[in-house]
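Have a look at this fold, sequence not included:
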């Protein structure tokens, strides 16, 4: 139960800040300014601060943004929607009755299932599969907000994609989204014949909060205090600007707070809704960058961006993976912002970067 031992009570701002990571492979971490069309989109979306929206409204806004400004829908050879069972609630962890933090305080049949959406891009079944967890701070986002992106990954990455609709906070706070992710992962691996996928070649990935959940799937040693644990190690992990540390100590987290889709204020909004207490930010299950050992991680791809509160933690995670001897591919776009995959209709640079992500996934087919 060590992972859930309650950390010392202290305010977030009392922690010492990490030193900024000023350069990456001899180059500045960010361009002089954000790419123009992304900046235009960020200014437009900042007119009504997103972090002030009620959660229910925010979820609709996120979906609308993707539909209006995001990728065009690509037809697949086959798309299958499934509903699968998960544990109805989470037992007591330490001193916190976590499932009492749901909006209703109770569990019912709809609370004990989640949705999966399986994308088969072509009639010839691809050799490999990516289990994908959407972003949104574990608070917003859904299979639908990432439907077009998953279709794009499936077609251009030449992989089956299985998108997981894990339950969200504040109705289902930490660690329920993690438990859902693990149960979905185990279910998919245990039913690979039903899904018509190769069990030897199943990876895990996601963007932002989804990247965070994917990290946890690959770190079995962190799961000892959870009611569920992964039964199979991922063949690879594919992390798109992952949420690696919720302490909020870095220069990028503190500095990026205006004219971006993701700001410090919005990150604070997410963690306040996701966590039962801010004391939990130091837990490795909340902040995997704080894990003592990440050497069990699978081979990895990580994308980081110049204009992103999560940038410095993402780069630090890359450095730790490489130091642990993990085969790690790192891409960094110094002129892009977090969430650019949702504004590809506005920005040619965002569309090209999105295509580059799919090509990076395709390289896992080699």
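It's in. Since this is a predicted model, take the numbers as computed values, not measurements.

contacts and neighbour counts: CA atoms only from here.
OK.

and residue 294, helix, strand or coil?
With DSSP: H, G, I helix; E, B strand; the rest coil as the basis, residue 294 sits in coil.

so it makes contact with residue 319?
No. The criterion here is Cα atoms under 8 Å, and residue 294 misses it with residue 319 at 11.2 Å.

Look at the two and report which has more neighbours.
More crowded of residue 294 and residue 319, by other Cα atoms under 10 Å: residue 294, with 24 against 14.

what about versus this one:
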């Protein structure tokens, strides 16, 4: 019987009686989760929450790694609000650019490239909250990382973050020469909500209703505990609602801020697990965790990728919680798991 806590490329349906998580969350992660539970994150105003998220990563997360080269760009995006009457010309002008940060681990060596979308429910997070993680991926994954600062809800609700992700993807592919990247080896990935944006880019059939569509299919997708269904109908979504970084209440907070209406939860663009066909997806890596409201949806998505004939590597860490990459200074297990993620990314260099 396979151990779900070990890296595996052959995981299919969980076997009868097989536990989906360890009997207890790893001790140091549990300690951090209990501490954070003293002031529930879902009760914070969005602006304050964004500062708290950045502070948590800086205090508890990875140490900054120096890169051979970093380039920062500001690129135009054409999709604005839905044309509300309250939008002014000045507002539209202010909101029509996004930032890219490109990490080159070796400026003198040709590398594959991962276009990365940060997590945060589409509401919090930034290229700064994930700066240290992207540096870590670049160095240990031996890959160029292009971090995308897509716009966030509630200022920019669904589908604006998706459109930003697609426009960034198209810009990177259109400008591969000036970015000094190989157009044949550009993948897409992200954690949590970023994983959701990444998987949408590989599903062109879902993009027909959007004002922009991806011009190129990714060479691969790299999904770290992705948010693939916002319906919230699974056992793990109902169960995990206390003493974790991500809880059901916090997911509800993200849903309410990201969506224009909860009626949108069944749309495949909101919940790609509900798409009728995901067989156009590229070669995939997907990570799921034992202590995560998104666990069951992520496992189901991995199973659907495999069933669709997609070359899929599925890792499952049964003793880890969502967001562990932000607490690696306190948890040796979180640090090791983060290193394993980078090694999984490195495997796409083969």
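Perfect, I can see it now. Everything numeric here is computed off the predicted structure, so don't read it as measured data.

contacting residues around the residue positioned nearest the centre of structure 1?
Closest residue to the average C-alpha location of structure 1: residue 210 at 1.8 Å, with Cα atoms, centre = their mean. The contact partners of residue 210 of structure 1, taken as Cα atoms under 8 Å, 6 or more residues apart in numbering, are 132, 133, 134, 135, 136, 138, 242, 243.

Which residue ranges of the stretch 201-350 of structure 2 form strands?
Using DSSP state E, counting those that start in this stretch, the strands found in the stretch 201-350 of structure 2 span residues 220-224, 283-291, 312-321.

Just say which of those strands is most tucked in.
Per-stretch averages of neighbours, counted by mean count of other Cα atoms under 10 Å, single out strand 220-224 among those, with a mean of 27.

from the middle of its chain, how far away would it be?
Distance of strand 220-224 of structure 2 from the chain centroid (Cα atoms, centre = their mean, to the nearest Å) equals 8 Å.

One more: stretch 268-288 of structure 1?
For stretch 268-288 of structure 1, the distance to the chain centre is 14 Å (Cα atoms, centre = their mean).

now swap in stretch 130-144 of structure 2 and tell me
14 Å.

okay, it sits on what stretch of structure 1?
Aligned using TM-score structural alignment, stretch 130-144 of structure 2 spans residues 146-160 in structure 1.

same check, this time on stretch 270-282 of structure 2
Aligning stretch 270-282 of structure 2 against structure 1 (TM-score structural alignment) gives residues 286-298.

Endpoints of the matching stretch, how far apart?
19 Å (Cα to Cα, to the nearest Å).

Please identify the buried residues of it?
Using 16 or more other Cα atoms under 10 Å as the test for burial, stretch 286-298 of structure 1 gives 286, 287, 288, 289, 290, 291, 294, 297, 298.

Return the distance of the closest residue to residue 254 of structure 2 other than its chain neighbours relative to residue 135 of structure 2.
Excluding its sequence neighbours, the residue lying closest to residue 254 of structure 2 (Cα to Cα, 6 or more residues apart in numbering) is residue 121, at 5.3 Å. Going from residue 121 of structure 2 to residue 135 of structure 2 by Cα to Cα gives 22 Å.

any idea what residue 347 of structure 1 aligns with in structure 2?
The alignment partner of residue 347 of structure 1 in structure 2, by TM-score structural alignment, is residue 331.

got it, and residue 112 of structure 1?
In structure 2, the residue paired with residue 112 of structure 1 is residue 96, using TM-score structural alignment.

Under the alignment, what does residue 348 of structure 2 map to in structure 1?
Correspondence of residue 348 of structure 2 to structure 1, assessed by TM-score structural alignment: residue 364.

That match: how many residues sit nearby?
20.

Would you check that residue 65 of structure 2 makes contact with residue 134?
No. Checked against Cα under 8 Å, the pair residue 65 of structure 2 and residue 134 is beyond contact range at 9.5 Å.

So for these two, which residue has more residues nearby?
In this view residue 65 of structure 2 and residue 134 are compared by other Cα under 10 Å, and residue 134 has more residues nearby, 28 against 14.
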